[in-house]
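Engineer: sequence-free structure coming up:
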């Protein structure tokens, strides 16, 4: 009780000291920021403005009085802004001499000047006159000239892809859904396989009956013999069975008409899906990128940065290559890669792009192939070259050529052979 009384007396002393200040003896009318005159309690924030107004009055004021009033205003402002709210003891005394107002629950409320200012959201007016900056379109230098040269080198259309590609392996007399299924099967078999081997396997399958129902009814051993020796033929037997079962169950024996549906099939990747959409459904959904397109695009510098796999190459090409060229670019580059731009030792000496290709003559033979060799141009076309896609096949052809060459025979040996023929 003693402590409470002391606190109460201190509060009354403070109140009396504030009320006895010369500042509060003056009129309590205050001019607010809006210009309206109001009477009653003076917010602590308006004390400095009143002092400033008093300095501007015509009556001179002593510097000591002004200093005292500024100090009192500073103390009053600090007291009103930093004094903690109390739920017990003496009530907080405002500069006006009135106790702090309370809510119905008894908790003192904050004054308007003590409230935290609401943060305003700053919005800037959009400048309608400024157009948005568009990303700079990138395309390879001289790509149009290089593409024109590739078209010229591919004008004869005598590469394996031209005669034994997926668009040549289906039965033109079969129903539409069967033709589409055969296109998909040829694409599945062509992975890691030369076109000549794929075409032979498709010919045997078509003779057996290349339909969804016949593939499901054929046992794995027989199906493996039909597609052998395509690359990874054992895995492809499983994929053909699983894909045929899914097509019969979900699509009524036909193939899906979307890339999303095609890539769901076992053994079908993005390249096969885009090619199937182009060949089977006559819809261009993307660029079919295989090892040839992937290799040649990197060699010609048709990509912003080198890519590691065909899928990255497809996305990079589709960013800048016009859509009307997406269907053509696959067979152009595949045939070009089968004949000229070989995986190992490309024939840069017969390529029309050897002066603009950044990879020209880096891995190519130092000498032009001799006339009559499998890798030499034919007399009718300067761009008809060897059609094997890898160096192993090239070595095989060279060995065969050496074996077929006549070996030099001495005159003595020739006489012996003639005598033996006459005796017989």
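Structural biologist: Yes, it's here. Owing to the predicted nature of the structure, the values given are computational and were not obtained by experimental measurement. Numbers count the residues shown, from 1 in each chain.
Engineer: hey, let's count contacts and neighbours off CA atoms from now on
Structural biologist: OK.
Engineer: ok, residue 223 - contacts?
Structural biologist: 215, 237 (C-alpha atoms under 8 Å, 6 or more residues apart in numbering).
Engineer: buried sites along the helix or strand containing it?
Structural biologist: According to DSSP states H and E, residue 223 maps onto helix 220-227. Neighbour counts over helix 220-227 (16 or more other C-alpha atoms under 10 Å) mark 220, 223, 224, 226, 227 as buried.
Engineer: do the same with stretch 191-207
Structural biologist: Buried, per 16+ other C-alpha under 10 Å, within stretch 191-207: 191, 194, 195, 196, 197, 198, 199, 200, 201, 202, 203, 205.
Engineer: put this next to the previous one:
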């Protein structure tokens, strides 16, 4: 199913920021900056902000370049991302910490990454996977949390991303940990959307494998979705084949949401997502 979808994350995700840098440290730093700007922000907006920030810094995203830039320059470049004022402060302070404590490079542990302002577990796990090719945990965002609960992978349903991460890591093969985020994020961006999911296009629902299937209402304003053939999509060549047994259950349809009182204030805002 995912192999037929080209989603925003495939061409504008955090792993793409490194390819416009030549210096390895700048590649890792660009990955971290992309992740820090991505919270509460669509990939299209994040990608544009990263490109604009790179241009504002003279054509490269480097620790020294960001530190040297004034706040107004940074804010102007990232002004369309969510919480841009806070993120201007976060990325500037993070760059200073990287220079002073980590030899101007991205740290290689979750604890060190999470000690940076504006960086939470999801960002840390993904940064290590992309920047250092280190597989130490699953990056769980709203898409992964929502979709795995809709599919009934958690018994009982998980209440927050951290519970989702721990449960997934308890049974999902370790070699699939680096891929599950990318796979489900793209699926959630195009098919299993938060509102009005395209169950009519989902093989899991048409085969009776999704306990949360919804009837899809016809709408003239609904965005068209084009499913590419497996041979023509670039995603199929980059992701491993993931086979997970899902047993259909005869039960009422339940869509899980996150209660406000179950999330720490930092999680509600952005950092831990």
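Structural biologist: The structure has been received and is ready for your questions. None of the values given here were measured: they were computed from a predicted structure.
Engineer: from the buried residues of helix 220-227 of the first structure, which single one is nearest residue 245 of the first structure?
Structural biologist: residue 220 (13.9 Å; C-alpha to C-alpha).
Engineer: right, and that closest one touches residue 239 too?
Structural biologist: No. Counting by C-alpha atoms under 8 Å, residue 239 is not a contact partner of residue 220 of the first structure; they are 10.9 Å apart.
Engineer: now check the first structure for the residue matching residue 124 of the second structure.
Structural biologist: For residue 124 of the second structure, the aligned position in the first structure is residue 273, judged by TM-score structural alignment.
Engineer: so that match is in which element?
Structural biologist: Going by DSSP H and E, residue 273 of the first structure is part of helix 270-279.
Engineer: now that helix on the second structure. Mean distance?
Structural biologist: Compared with the second structure after fitting, helix 270-279 of the first structure deviates on average by 0.3 Å (mean C-alpha distance after the TM-score superposition for the first structure).
Engineer: and that helix, what does it pack onto?
Structural biologist: helix 176-189, helix 259-263 (3 or more C-alpha pairs under 8 Å, 6 or more residues apart in numbering; DSSP states H and E).
Engineer: which bit of the second structure covers the longest one?
Structural biologist: So that's helix 176-189 of the first structure. By TM-score structural alignment, helix 176-189 of the first structure lines up with residues 24-37 in the second structure.
Engineer: check contacts around the equivalent of residue 98 of the second structure over in the first structure.
Structural biologist: Under the alignment (TM-score structural alignment), residue 98 of the second structure pairs with residue 247 in the first structure. Listed by C-alpha under 8 Å, 6+ apart, the contact set of residue 247 of the first structure reads 212, 253, 254, 255.
Engineer: would you confirm that the second one contacts residue 212?
Structural biologist: Which is residue 253 of the first structure. Yes. Look at residue 253 of the first structure against residue 212 with C-alpha under 8 Å: they come within range, at 6.1 Å.
Engineer: got any residues that touch both of those two?
Structural biologist: What both residue 253 of the first structure and residue 212 touch, as defined by C-alpha under 8 Å, 6+ apart, is the set 244, 247.
Engineer: so for those two, which residue has more residues nearby?
Structural biologist: residue 212 (23 against 18; other C-alpha atoms under 10 Å).
Engineer: residues in contact with that one?
Structural biologist: Residue 212 of the first structure neighbours (C-alpha under 8 Å, 6+ apart): 178, 181, 244, 245, 247, 248, 253.
Engineer: ok, residue 188 of the second structure to residue 181 of the second structure distance?
Structural biologist: 10 Å (C-alpha to C-alpha, to the nearest Å).
Engineer: tell me the residues that contact both of these two, please.
Structural biologist: residue 144.
Engineer: if we can go back for a sec, tabulate the buried residues of helix 220-227 of the first structure in JSON lines, adding columns for distance to residue 307 of the first structure.
Structural biologist: Formatted as JSON lines, the buried residues of helix 220-227 of the first structure follow (distance: C-alpha to C-alpha, whole Å):
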{"residue": "220", "distance to residue 307 of the first structure": "38"}
{"residue": "223", "distance to residue 307 of the first structure": "37"}
{"residue": "224", "distance to residue 307 of the first structure": "35"}
{"residue": "226", "distance to residue 307 of the first structure": "36"}
{"residue": "227", "distance to residue 307 of the first structure": "32"}
